[in-house]
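*Asks:* everything below, folded, please.
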Amino acid sequence: MLKYAGAGTLMLFGASIAWWGAGDWSLFLKITAGIALAPLILAGVLTGAFISGDRHRANFHSETKDDREFRSRWSKRLACFSAPSVIFLLALFIEYFMTN
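*Replies:* Model (predicted):
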C-alpha cells in the first residue's frame, strides 16, 4: 500500500511543479482536488457506497469471493493513492480557517 501512497505523493509533487511553472495557485488547488477526489469516487463505486442496502446485499450474494476481494483490494489502493492529497488539502483548509 505504501507504493500507492508514494505514487499519490509523486502526483502531489507534480501538481506543485505545475503550480510553480504556471504561478497559478488555483490551478494547483484544482489539480490537487482532482487527485484527491477522483480516486475516492472510484473507490466508492467499487465498494458500493453509492447504492442502496438492498442492491448491495444482492450484489454481495451474486458475486464470487475473488471478485469481492479484487474490488476491496483496488478500493484500498485508490484510497491510499488519494490520501496524501486529502491530507494536504485538509491542512490547507485548517490553516486558512485558523488565520481568518
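
*Asks:* going forward, measure contacts and count neighbours with C-alpha atoms only.
*Replies:* Will do.

*Asks:* and Ile51, how far from Tyr4?
*Replies:* Per CA to CA, to the nearest Å, Ile51 is found 26 Å from Tyr4.

*Asks:* could you also give me the structure for this next sequence, so I can compare it with the first?
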Amino acid sequence: MKYLFIGFGISLIIFVVALTTNDWSLLYKITGFVGLICLGIGALISGAFISGDRLGRNLNSESETDRRKRITFTNRIVLIGAPNIAFAIILFLLLN
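*Replies:* Take a look at the predicted model:
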C-alpha cells in the first residue's frame, strides 16, 4: 500500500510542476513516461520478456528467497507505476 501512495505522490509532484509551468500536456506526458518506465522495469525483472525454457531454467537455478525478493520488487515497482499510468490516461482523455 505504501508503494501505491508513492506512485500517487510522484503524480502529485508532476501535477505541481505542470501547474507552475502552466503546460498541461506536460502532465500526462511525464506521468505516462514514469508509469511506462516502472512497468517496463517490472516486466524485465519478472522475466516477462524471456522464453519459457529460459524462464524455467532461471526458476530452477534461483533459491526460494531470491524468487520471493524478485517478485516482491516487481510488485512494488508496478504499484508505483500504476497510478501514473492511470493518471496519464485520464488526463489525456480529459485534455484532448
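
*Asks:* Ile51 and Tyr4 of structure 1: which is more packed in?
*Replies:* Ranked by neighbour count (other CA atoms under 10 Å), Ile51 of structure 1 and Tyr4 place Tyr4 first, with 18 against 11.

*Asks:* which stretch of helix or strand covers that one?
*Replies:* Assigned by DSSP states H and E, Tyr4 of structure 1 falls within helix 2-22.

*Asks:* for the next helix-or-strand element following that helix, name the packing helices and strands.
*Replies:* Moving toward the C-terminus from helix 2-22 of structure 1, the next helix or strand (DSSP H and E) is helix 25-47. Where contact means 3 or more CA pairs under 8 Å, 6 or more residues apart in numbering; DSSP states H and E, helix 25-47 of structure 1 is packed against helix 2-22, helix 65-99.

*Asks:* residues in contact with stretch 20-39 of structure 1?
*Replies:* Residues from elsewhere that reach stretch 20-39 of structure 1, judged by CA atoms under 8 Å, 6 or more residues apart in numbering: 8, 11-12, 15-16, 18-19, 78-79, 81-86, 89.

*Asks:* buried set for the helix holding Tyr4 of structure 1?
*Replies:* Residues of helix 2-22 of structure 1 classed as buried: Tyr4, Ala5, Gly6, Ala7, Gly8, Thr9, Met11, Leu12, Ala15, Ser16, Ala18, Trp19 (neighbour count, 16 or more other CA atoms under 10 Å).

*Asks:* same thing with stretch 26-35 of structure 2?
*Replies:* Neighbour-count burial for stretch 26-35 of structure 2 [16+ other CA under 10 Å]: Leu26, Leu27, Tyr28, Lys29, Ile30, Thr31, Gly32, Val34, Gly35.

*Asks:* ok, so of those, who is nearest Arg70 of structure 2?
*Replies:* Nearest to Arg70 of structure 2 among those, counting by CA to CA, is Gly35 at 19.2 Å.
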